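>>> Here you go, sequence then predicted model.
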Amino acid sequence: MHQAPVVRLVLLTLLLVTAASGSTQPVIVLDAADGVQTVGTYTAFFRTPDELSIEEVIALDSSGAFHRLNQAAPNFAATSDIVWLRFTVRKVSPLPFYLHLSSAFLDRIELYQIGESGPRLLRRTGDDLPFAERDLQVPSFLLLLDQRVEETRTYYLSVRSDQPLFFSLRTGTPKAYFEDLHTQDFLQGVYFGFMLLIFLYNFLIYVSLRERVYLYYGFYLLSITLFMSFVFQYLFQYFWPNFPQLNRYAVATAGLTIISAVLFSREFLSTLTNAPRFHRLSRFFLGLGGLIIILVVVQVPLLALMLSQAGILLLALFLFVLGVVLYRRGFSPAKYYLIAWGVLILGFVAAMLESLNVLPVSPHLNSLQIGSALEVTLLSFALADRINTYKRDRIQAQREALHAAQTAHALVAQQKEILEERVEERTRQLHETLRLVEIEREKSDHLLLSILPNDIAAELKERGYAEPRFFRSVSVMFMDIVQFSSLTRGLPARELVDRLDDIFNCIDDIVSTHSLEKIKTIGDAYMAAGGIPNPDDGHAVQIVVAAQKILECVAQFPPDSRGNCWQMRIGIHTGPVVAGVVGKNKFAYDIWGETVNLASRMEVNSAPGRINVSEATFNYIQDHFACTFRGQVEARNIGLVGMYFVEPGSNGSPVCRF
C-alpha cells in the first residue's frame, strides 16, 4: 500500500537530479561518427566506504554529494572505497554502444540506468566473476548502454577494487573498440613475445653452461611476465576463465619478482665476495618478498599491494646503489646493470605516479612494461659483458661489407628493371654494372674471410648469422711483450709500429702454419687457439710447437734504436670454450669460458722467454716436451693452479720430443 508514494518520490528525485546535473554536467552523445571517445570529464563522482543501495546513492546525489570529475581517465589511487560515477547519455546513432572500462583489475562493477519506472540494474560484472559472463570476451570491461535512438538516459556506475583504482572511461561501438584494441593487442603481443624470447634464450644458455646466474635471470623474467599477464588478465582469459578467485593472487607475482631479482643480482654481482655487507642486507628483501606472498595467500590484498609497491621501489634503489658501488670498485659488468636498474626505477616511479593520479594513464602500454622491457634488454647486455670481463674486444670486421653486398644485389635488381625497359640502349651499361658488382662482391668476400674462419664466414653469408658452438677441448694461448710500456716509452712512433708489425706478422705466419686460429690482438698482447673452429686431437702439441717457434722468431729480431732486446712470455691452458661471432656494427670471432680466463693467468704468471702451461695442457703434451713442475701457483681470482715451464733445448728454445 505504501510502495506507490515511495516510487513517485524516487522518480521525482531522479528528475530533479537529472535536471540539476544537466545544467552543470555535459551530456555524452553516442554518435558512430565519433568513434571511441573518452568521457571521464562528462561524469560526476562520489566515493564511500559503505555498501549503499542505488536509491540511497540517488538521494545523496540530490543533496549535492556528487562532484564533477575533471580527469579524462578516472584515478582514485589505492583505496578500499566504493566509487560511484554518474553520467547522462543521448543516443543519435542506431548502432549498439558500449561503455569501456580499460582496467582489468576491477573486482565488482554495477551499471544502473534511470528509466521511467525507476533505477534498473543493467549489468553486474568484474574480475570476481567468471570470464564467460562478460558481455564481450575481452580482458577489460565493455558494458552495453541499452537505450533507444534520440533517447536521453542517466546512468550510475559503481566500481570497487583491491588494486589501485584507475581506468580509462570511454564509449563507442564494438567495431570502433576492436579497431582500437587491435593496437593494444599488437603492442602487448610484441611485449610478451619479447619477454618470452629473452626467457627462452637465457634458459638455453643455462642448459648449455649450467651457470646459476642464467637460471635466476630466467626466473626473474618469468615472474615479471606472469605479473604483467595478471595485470592484463591474459591468464584469466585463457587459463582459468571459470576460477576468478585466482585473480586475487596477482600481487603474489610481485613477491616472486622481488625474490628472483635479489637472487639474480647476488649471483651476477658476486655480492658474497664483492660486497658482503650488501649481500647480508639483501636478505631483508628476500623476506619481504616471502611476506607479500603470505599476505596474498591469507587474503590481505591491500597491505600486500602497498608492501609490493614500496618494496619493489626500495629494491630497485638498493640494487642501483649496489651497482654504483661495484662499478666504482672496477667491476665493469655493473655498467649495464646500473643503467638497467636506473631505467626500471624510472618505470616504477612513472607507474606509481600513474596510480597516484600524478601522471595520465597510458591506454595501451603502462610505464612498468616499458621500463621492464628496457631493463631486461640492458641486463642481457650486462650478462654478455660479464662473459667478456677479462678480455677487451678489438672489433675487426665491418658491417658495411655485408651492407655493400646487399646494396650490390639491389643495384642488380634495379639494373634488370632498366634493362626490361631499354634493353638495346642500356646493354653496355648493364654489363659494366654487373662487372662492378662482381668486383665488390669479391672484395666483401675477401674481407669477410680475412677476419673470420672460412666455415664461420660461409655460415654467416648463407644464414645471416653464425650459430655459437661449444668445444670440449681447445688449447688457448696468450702472449705479450715483456715490459712493453718501459720499452716503448720515448720510442719513435714509426719504429714502434714497424716493430710490432714485424713481430705480429711473424706470429701470424706461425699460427697459420700450425692450423691455429688467431682470435685477437690487444695492444702488445696476442691471443690464439688450437682445435677451433675444426676440432683437432693434436691441438695442444701444435700450439706448444708454435709457441717455440714464436720465441725463436722474436729472439732473432735485432735490438731497437735504444739498444733494448724484445722478449715474449707465453701462457697456455687447455679446456672447454664457447665460440661464436659477436658484434653489431662489426663482427668478431671470439671464444669465452673459464679456459680463456685461466690461459690469461698462465701468461701473467709466465717468465720472459718462457712457455708456462697449465696442468691440463701438460697432460696432453708430457710425452712430447720436457717440462718442469713449478708447483701450485696463486692465480688471481682463481686460486692455486698447477703450472709447468716447457724446458728450452740447446739452442735456447723449448725442446720437443716426437
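Received it, and whenever you're ready, just let me know what you need.
>>> use CA for all of it now, contacts and neighbours both
Fine.
>>> Next, the buried residues of stretch 452-463.
452, 453, 456, 457, 458, 460 (16 or more other CA atoms under 10 Å).
>>> Please apply the same query to stretch 531-547.
531, 532, 533, 539, 540, 541, 542, 543, 544, 545, 546, 547.
>>> mind giving me CSV with those and columns for distance to residue 184?
Output for the buried residues of stretch 531-547, formatted as CSV (distance: CA to CA, whole Å):
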residue, distance to residue 184
531, 51
532, 48
533, 46
539, 56
540, 57
541, 61
542, 60
543, 58
544, 61
545, 63
546, 61
547, 61
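>>> and the residues you listed, which of them are in strands?
Counting by DSSP state E, no part of these is found in strands.
>>> what's the farthest-apart pair in the buried residues of stretch 452-463?
453 and 460 (10.4 Å; CA to CA).
>>> so residue 632 sits right up against residue 644, yeah?
No. Residue 632 is beyond contact range of residue 644, at 9.6 Å (criterion: CA atoms under 8 Å).
>>> Comparing these two, which residue is more hemmed in?
For residue 632 versus residue 644, neighbours defined as other CA atoms under 10 Å are more numerous around residue 644 (24 against 13).
>>> Residues in contact with the helix or strand hosting that one: which ones?
For residue 644, the host element (DSSP states H and E) is strand 639-646. Applying CA atoms under 8 Å, 6 or more residues apart in numbering, the external contacts of strand 639-646 come out as 602, 610-615, 618, 625-635, 654-655.
>>> of the residues you listed, buried ones?
With burial judged by 16+ other CA under 10 Å, the buried subset of the contacts of strand 639-646 is 602, 610-615, 618, 625-627, 635, 654-655.
>>> Alongside the first one, take a look at this:
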Amino acid sequence: QVEWTARLDFLWNVQANEEKREMHDLESSNRRILFNLLPAHVATHFLDNQFRNNMELYHQSYSRVGVMFASIPNFHEFYMELDGNNQGVECLRLLNEIIAEFDQLLDGEQFKAIDKIKTTGSTYMAAIGLMPEARIADDHESGASYMTTMAELVFTMKDCLADINENSYNNFMLRVGLNIGPVVAGVIGARKPQYDIWGNTVNVSSRMDSTGLPNHTQVTEEVYQLLRDGPYVFQCRGKVKVKGKGEMTTYFLVDRKAAPGGGQHHQAPTGTGANPNQP
C-alpha cells in the first residue's frame, strides 16, 4: 500500500511539473504574441498584475508627438500590371520585403525611440514621442532633437528603397508627410488588439503625405520651425489646400546640408515631372 501511494505521488508530481511547463510555455508564447502586436510599453501595461483584470479602455494623451506617413504612390500601378499577368503574389512578396526592411530600421539604436503604428497597403505609419522614456518636451530643443531623428529615418528609408529598386529593377518612390502635435493613443479590439493614434496631428500628417509629391517629404510649419536651423535644406512650397484645414503653408524637406568640405549626403528629389507648387 505504501509503495502504491508513493508511485501515485510520483506520477502526480510528474504530471504537475509537466502541466507547469506547458503553462509556462503558453505564457511565454502569449507574451511574444502580445509584444509583436503592441509596443513594448503598452504590452507591459497589460501584463502588469494590477491591470490584468482591468477591462477599461487603454488610452493615453500626449501633448507632443511626431507623426510620419510614408507612401509608395507608384506601387499600385506596379501591382495592377503584375496582377494582370497573374503575378500578384510576386508583387505582395516585394511589398512584404520593403515593409520588413523598414521595420528592421526601427530595430537599430538610432531609431529606437520611433514606434511603428501600422501599414495600410503601401503606406507606412510611424511616430516618435510615445515611449515613456522618450517623451517630447514642450521646449524647442526637445522637439528639434526628436524630429531630427524622424527626418533621419526618412532619409534612411529612401536609401533602403533605392537599394531595393536596384536589386529588383524597379523605380519605387517614397512620398512622405511629417507633422508634430498632440495625439491620443489607445488600444482597440479584444481578440485582435491594435494600437493606434488619433487626432488632428495625425490627420494633417496624413494630408502632408497625400497632397505631397513622389520623392518629396512635405512638412508642416511646426516641423519646419523645429528643423530650419538644423542640418537640412528646405523649400517653401507655399499654400496647399488641405481637407478640413483650408490652406496651409507647407515645406519640402529637400536634403541634408552640405557636409564640411563641400560633400553632399543626398541629392535633392528629382524626376517627378510635377510642379512643386501644385498638390
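The structure has been received and is ready for your questions. Small disclaimer: the values here were computed from a predicted structure and weren't measured.
>>> re earlier: okay if I get the buried ones among the contacts of strand 639-646 of structure 1 as TSV plus distance to residue 177 of structure 1 and secondary structure?
Listed next are those as TSV, based on distance: CA to CA, whole Å; DSSP: H, G, I helix; E, B strand; the rest coil:
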residue	distance to residue 177 of structure 1	secondary structure
602	66	helix
610	76	coil
611	73	strand
612	72	strand
613	70	strand
614	68	strand
615	70	helix
618	72	helix
625	78	strand
626	81	coil
627	79	strand
635	65	strand
654	80	strand
655	81	coil
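>>> can you tell me the helix or strand for the residue nearest to residue 290 of structure 1 when sequence neighbours are not counted?
The shortest distance from residue 290 of structure 1 to any non-neighbouring residue, by CA to CA, 6 or more residues apart in numbering, is to residue 255 (6.3 Å). Assigned by DSSP H and E, residue 255 of structure 1 belongs to helix 252-268.
>>> What residues of that helix count as buried?
For helix 252-268 of structure 1, a neighbour-count test (16+ other CA under 10 Å) marks 252-268 as buried.
>>> From residue 428 of structure 1, how far off is residue 420 of structure 1?
14 Å (CA to CA, to the nearest Å).
>>> I figured residue 286 of structure 1 hits residue 261, correct?
No. Applying CA under 8 Å as the test, residue 286 of structure 1 and residue 261 come out as separate, 9.3 Å apart.
>>> how about the strands of structure 2, start to end?
Ranges of strands in structure 2, per DSSP E, are 59-71, 114-120, 123-128, 175-188, 194-198, 217-219, 232-242, 246-256.
>>> just those strands: most buried one?
Stretch with highest mean neighbour count among these: strand 217-219 (a mean of 28; mean count of other CA atoms under 10 Å).
>>> Need the counterpart of residue 62 of structure 2 in structure 1.
The equivalent of residue 62 of structure 2 in structure 1 is residue 471 (alignment by TM-score structural alignment).
>>> residues contacting its match?
If you count contacts by CA under 8 Å, 6+ apart, residue 471 of structure 1 has them with 532, 535, 576, 577, 578, 579.
>>> The fifth one corresponds to which position in structure 2?
Read that as residue 578 of structure 1. Alignment note (TM-score structural alignment): residue 578 of structure 1 maps to residue 184 of structure 2.
>>> what do you get for the first one?
Under the alignment (TM-score structural alignment), residue 532 of structure 1 pairs with residue 130 in structure 2.
>>> Quick check: the gap between that match and residue 227 of structure 2.
The spacing between residue 130 of structure 2 and residue 227 of structure 2, counted by CA to CA, is 20 Å.
>>> now do residue 103 of structure 2
Taken as CA to CA, the span from residue 103 of structure 2 to residue 227 of structure 2 is 25 Å.
>>> who has more neighbours, those two?
More crowded of residue 103 of structure 2 and residue 227, by other CA under 10 Å: residue 227, with 22 against 15.
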